[in-house]
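1. using only what follows, build the 3D model:
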Amino acid sequence: MQLWLTLGAFSLAPLFFGSVDQLAVVIWVVVLSLGVILGLSIPLSTNQVRLLLVFLTGCGVYAGVMGLQIVPGFFGRLADPSWSSANELLGLQLPQRISARAQITREALGHLLLLGAGVLNGFFVGVSRRRTDTLFRVARYVILTYAVYGIAALVLTPNLVLWETKEAYQGMLTATFINRNTAATFMGVGFILWLCRAVLSLRVIEAPTIRFLLLMPWNETLAFRSLLFFAAALLCFCATLLTTSRGGLICTSIGAFLALFLLVRKTFNFRLSYALPVAALAICVIVLWLGQSGRIGSHGLFDDGRFSVYVASIGATLARPLLGYGAGTFADVFPSVRSADLSGWGVWESAHSTPIEIALEMGLPIGVMVLAAAVGSFVILFRYSLRTRDRSEGSAFAVLGVVALTFLHSLIDFSLQIPGYLIPFSILLGSGLARATAEHGEASLAC
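-> Next up is the predicted model:
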């Protein structure tokens, strides 16, 4: 039951506009929380328990700071100046708070709960190698289905998202998401998952020569299946290209290259002296290709307006570095720190950089804690991908590439703040961390 709840959340969270409305967030919090309750009976190893305790402690610290920010009169010298300004201008006696809002926003609380519950559900699934294989198999076909739908919708209804008229990104692939950049990262995850599966499938083909390959019927069947896997990967990559998202394309390419390089080197036992020059050449080719492709070639790699937002947000963070401005208050605070050189058109509801937005809202200590958690999880998965030698190698390299894609993209956009992407990613991350901390000899028992 816990597995089915996790698979259901993974599959359906992106379906209706990325689950950005509050009702969808509540539904997925309830579903994932039920999965966590059912997963509490699953036995864990000592290393897995330790990692979960560290994760839950981090979530508790984050939630504790969110609570302190709205306590009236707490740390008066750190209170947001907007409270005293409102009292002076309106003649009120409002209690001062650290946060610019009197309450924690529903979005901020909901996203924290979704991240925690998603990672825990993925972790409980990842305890078993068999259930992990099921999760990754379902994930591949689910994202492929969204990619096929996105391409079909772009051809047949280019100005609609499901049944609603697009307010932006008309003529660009967004699938069931509102934002093309989130769609690009989601399709990029599918590309990495299918690519790793396709490369891994080549290992079982036994043929010392091409002629011998053609004479062995079982090799022909295996080769045909590998071609289908590569075709699925190519379709997901085409969907990523059709979003015309510069950040999504660049981060997908980097994540896929990392996973593919490590997987190919380990699968075919390349020497490091041969692999490094090939990797350097491949990186140069990727950079040259990306530099001349689509919007990257015509608009460049970086958006000047976004850079101005980063500078203004960092300056505001340094002005109140300890406890920030309050969870979920970026849209309230940014107009007061918006620089004059930034265009007056439009409303910036997010910083387009999740770490910068967290640092502004929660303070530098929490920002550093979140960054350390991201780097730590990447290191754990990287070390696991290098040492694993069972049939779960494909998922190990795939989740490493997905994590690299997602963390890099979070530096320049807000895909992790969209529940329809946050839920699938947190489930994959949790399952990868569970496999990485499984003790030797436990994997066969967990199956």
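2. CA only for contacts and neighbour counts going forward, please
-> Noted.
3. nearest residue to residue 298 other than its sequence neighbours?
-> residue 292 (7.9 Å; C-alpha to C-alpha, 6 or more residues apart in numbering).
4. meant to ask about residue 36, not that
-> Using C-alpha to C-alpha, 6+ apart, the closest residue to residue 36 is residue 121 (5.7 Å).
5. wait, is the one you found part of a strand?
-> No - the assignment for residue 121 (DSSP: H, G, I helix; E, B strand; the rest coil) gives helix, which keeps it out of a strand.
6. separation between residue 47 and residue 442?
-> Per C-alpha to C-alpha, to the nearest Å, residue 47 is found 12 Å from residue 442.
7. give me the element residue 265 is part of.
-> helix 246-267 (DSSP states H and E).
8. err, residue 188, not the other one
-> Residue 188 belongs to helix 180-201 when assigned by DSSP H and E.
9. number of nearby residues for the closest residue to residue 56 other than its chain neighbours?
-> In space, and not counting its chain neighbours, residue 56 is closest to residue 116: 7.8 Å by C-alpha to C-alpha, 6+ apart. Residue 116 has 22 neighbouring residues, counting by other C-alpha atoms under 10 Å.
10. swap in the one 4 residues further on?
-> Burial measure for residue 120: 29 neighbouring residues, criterion other C-alpha under 10 Å.
11. what separates it from residue 398, distance-wise?
-> On the measure of C-alpha to C-alpha, residue 120 and residue 398 end up 19 Å apart.
12. please give me the structure for this one as well, since I'd like to look at both together:
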Amino acid sequence: MFKKILIANRGEIALRVIRTCREMGIKTVAVYSTADAESLHVRFADEAVCIGPPPSNLSYLKISNIIAAAEITNADAIHPGYGFLAENSKFSKICQEHNIKFIGASPDMIDKMGDKASARATMMAAGVPCIPGSEGILKDYEECLHTAKGMGFPVMLKATAGGGGKGMRAVHSEKDLRAAWDSARQEAAAAFGNDGMYMEKLILEPRHIEIQVVGDSTGKACHLSERDCSVQRRHQKLTEETPSPFMTDKLRKQMGDAAVKAAEFIKYEGAGTVEFLVDKHRNFYFMEMNTRIQVEHPITEQVIDYDLIREQILVAAGVPISGKNYFPQLHSIECRINAEDPYNGFRPSPGKITNLHAPGGHGVRIDTHVYSGYSIPPNYDSMIAKLITTAQTREEAISKMKRALDEFVIEGVKTTIPFHRQLMDHPDYVEGNYTTKFMEDFKMDPIKTE
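-> Got it, this is the predicted structure:
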């Protein structure tokens, strides 16, 4: 087992990893930028190393600084969390070269599944259902137009190196294709340094449902059932739940089997998710694979009583998995609490938290790195907390979430708490009748004044 793990991340996920390491008797090293000097992950780790100024490219994305921090502290493993370098094959390879275990996918696995066109071809070879689309990367606009006409509109243009909705364009008619092609390529080049594009048939009214998988070094994999991530804004998830209200036992088995087949076909090692789009007729199609821990992993942990971070560490240390598939015994919902103003287009709202009161009680979990007096830097993702409620039924989990949101007080900055509170009362959400298009028609109720 590892003696010391460096967490190459920040905020709540860094704190989450530190907590499990402490329970396992493993020493931890936090890295931080000067903007995060007062963050809780820095205070709770056994050691902490400053790796640069606030900009990510000079700190959390600067591989040389992170490797240097690992070497001077004698860390024998690195956990990348999510985001930043978690799916960077170069970082995974450099860790290997320095005899530091990367707690995540191998460089080859990241390259194979991180490139969406390559991942799609791999999954087709594995026999996993895929959305009809182009054969690999489109070489120019003429091929793009020919492919679109061949499969028929609407289509979805996607950056092969994409993520977080960048480089994606839904195109409903030929007249809009050229502008979408140009803007998507420009955005992809700026965000990822790669303007490669591919095309898929646009699935109308889809659900975004992912299957959590874990694979070990023997090539064996299992699944931990599904999470419904369909409530999104600009392809960014806002809330997630498990089990999905759209799921049937038959569909769960089919999707679970497909996800395990995908993981075992590529001999996947570690925790990851196989992401699917599911149409209104419950046909499902492979979308992408995330070769890392997910933001929304706590809801899976809650419904099957399973520490995914612990499992990541065990698998990385060479411990084989049981091979057993898991199914939800409870219902769990996660609301991502962002420092954003939902009344003004979800505009970021960094600043100092002047007062914070966190909810509690049975079935309420909060993953956060913030506290009263903490200053939220403007340099990073705006998520400051994850509020998770778990109960015997979906109805009880929603009621518990309403109560917890009413108790949750964060003053000094705007947050998405009011949005989530209204979402929990929305008739379509309450009925489980939502798709990835849900937010297009969602309108915040006016602010109530006394």
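13. TM-score of the superposed pair?
-> Here the superposed chains carry a TM-score of 0.24, computed using TM-score structural alignment, normalised by the length of structure 1; 203 aligned residues with a C-alpha RMSD of 8.2 Å.
14. next, count neighbours for the residue nearest to residue 298 of structure 1.
-> Neighbour tally, residue 292 of structure 1, other C-alpha under 10 Å: 12.
15. distance of it from residue 164 of structure 1?
-> 34 Å.
16. returning to what we had before: next secondary structure element downstream of the helix holding residue 188 of structure 1?
-> helix 210-215.
17. return the list of helices and strands in contact with that following helix.
-> helix 217-242 (3 or more C-alpha pairs under 8 Å, 6 or more residues apart in numbering; DSSP states H and E).
18. repeat that for 7 Å
-> Helix 210-215 of structure 1 sits against no helix or strand, with contacts defined as 3 or more C-alpha pairs under 7 Å, 6 or more residues apart in numbering; DSSP states H and E.
19. can you list the buried residues in that helix?
-> residue 213 (16 or more other C-alpha atoms under 10 Å).
20. which residue ranges form the helices in the stretch 51-200 of structure 1?
-> 81-90, 106-126, 129-156, 180-201 (DSSP state H, counting those that start in this stretch).
21. which among those is found nearest to residue 330 of structure 1?
-> helix 106-126 (10.8 Å; C-alpha to C-alpha).
22. any chance you could list what contacts that closest one?
-> If you take C-alpha atoms under 7 Å, 6 or more residues apart in numbering as the criterion, helix 106-126 of structure 1 is touched by 3, 6, 25, 29, 32-33, 35-36, 39, 42, 131-132, 327-328, 419, 422-423, 426-435.
23. buried stuff in that helix?
-> Neighbour counts using 16+ other C-alpha under 10 Å place 107, 110-126 of helix 106-126 of structure 1 among the buried residues.
24. three-state assignment of the nearest residue to residue 186 of structure 1 once chain neighbours are set aside?
-> Residue nearest to residue 186 of structure 1 in three dimensions, not counting chain neighbours: residue 421, with 6.7 Å by C-alpha to C-alpha, 6+ apart. Using three-state DSSP, the structure places residue 421 of structure 1 in helix.
25. residue 421 of structure 1: how many residues sit nearby?
-> Residue 421 of structure 1 has 22 nearby residues by other C-alpha under 10 Å.
26. ditto for residue 368 of structure 1
-> With other C-alpha under 10 Å as criterion, residue 368 of structure 1 counts 14.
27. list the contacts for it?
-> So residue 368 of structure 1 contacts nothing (C-alpha under 7 Å, 6+ apart).
28. mind checking how far the helix or strand encompassing it is from the chain centre?
-> Element membership for residue 368 of structure 1, per DSSP H and E: helix 364-387. Distance, stretch centre to chain centre, for helix 364-387 of structure 1: 14 Å (C-alpha atoms, centre = their mean, to the nearest Å).
29. buried residues in that helix?
-> Those would be 364, 366-367, 370-371, 377-378, 381-382, 384-385, for helix 364-387 of structure 1 by 16+ other C-alpha under 10 Å.
30. and that helix with helix 246-267, angle?
-> Taking axes from the mean of the first three to the mean of the last three C-alpha atoms, to 10 degrees, helix 364-387 of structure 1 and helix 246-267 form an angle of 30 degrees between their directions.
31. and after helix 364-387 of structure 1, which helix or strand comes next?
-> Taking DSSP H and E, what comes next after helix 364-387 of structure 1 is helix 393-410.
32. am I right that residue 226 of structure 2 is in a strand?
-> Yes - using three-state DSSP, the assignment for residue 226 of structure 2 is a strand.
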